[in-house]
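my questions concern the predicted model and sequence given below.
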Amino acid sequence: MAQDLNRIKVVLVEKNKTGKWLAEQLGVSACTVSRWASNTAQPNLSTLNDTARLLKVDPRDLLTGKE
């Protein structure tokens, strides 16, 4: 069972943005963003920070954590 490590999919929905839009902004393939959104792969920290900037959220908002 895969563990959810990021909330990219949730934040994209909250911000009314698509994975395709994010891929175009970051210069990566839509397939790559899809893998991040499904938690089968994870972006590196630099890309995570760029993603947070584009979505206008704190990078910590893109990560799943125990509260």
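Okay, I see it.

from now on I want contacts and neighbour counts done on CA atoms only, so please keep to that.
Fine.

spit out the contact partners of the residue nearest to the spatial centre of the chain.
The chain has residue 8 as the residue nearest its centroid, 3.1 Å off, counting by Cα atoms, centre = their mean. Contact partners of residue 8, counting by Cα atoms under 8 Å, 6 or more residues apart in numbering, are 36-37, 62-63.

for residue 17, see how far away the closest residue to residue 15 other than its chain neighbours is.
Leaving aside its sequence neighbours, residue 15 sits nearest to residue 55 (Cα to Cα, 6 or more residues apart in numbering; 7.0 Å). Separation of residue 55 from residue 17 (Cα to Cα, to the nearest Å): 8 Å.

structure two is appended below for comparative analysis:
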Amino acid sequence: MTNLNRLKVVLAEQKKTGKWLAERLGKDTSTVSKWCSNKMQPSLEMLMRIAEILDVDIRELIITTKQ
């Protein structure tokens, strides 16, 4: 399985940047960059805020562990 990052994919699909998301969340751009590169993961609460801002179901930001 490839090391796919759903947040990065959704941002690209919506033609939005990590900087754009960081501004809306009030977070540093380096934090969002770490989320997009799998160096760090956002908390569940933050993931819910991200889903709301991107107007997607939170499940779209999570890679399924079951087939």
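Structure received. Small disclaimer: the values here were computed from a predicted structure and weren't measured.

picking up where we left off before, more neighbours, residue 55 and residue 17 of structure 1?
residue 55 (19 against 13; other Cα atoms under 10 Å).

tell me how far that one lies from residue 66 of structure 1.
Distance from residue 55 of structure 1 to residue 66 of structure 1, by Cα to Cα: 22 Å.

residue 11 of structure 1 too?
Computed as Cα to Cα, the residue 11 of structure 1 to residue 66 of structure 1 distance reads 17 Å.

so between these two, which is more surrounded?
Remark: of residue 11 of structure 1 and residue 66, residue 11 carries more neighbours, 17 against 3, as counted by other Cα under 10 Å.

and stretch 37-45 of structure 1, which stretch of structure 2?
Aligned using TM-score structural alignment, stretch 37-45 of structure 1 spans residues 36-44 in structure 2.

how far does the matching stretch sit from the chain's center?
8 Å (Cα atoms, centre = their mean, to the nearest Å).

now do stretch 17-29 of structure 1
The mean C-alpha position of stretch 17-29 of structure 1 is separated from the chain mean by 10 Å, Cα atoms, centre = their mean.

in that stretch, what counts as buried?
By neighbour count on 16 or more other Cα atoms under 10 Å, the buried set for stretch 17-29 of structure 1 is 19-20, 22-23.

all set, thanks.
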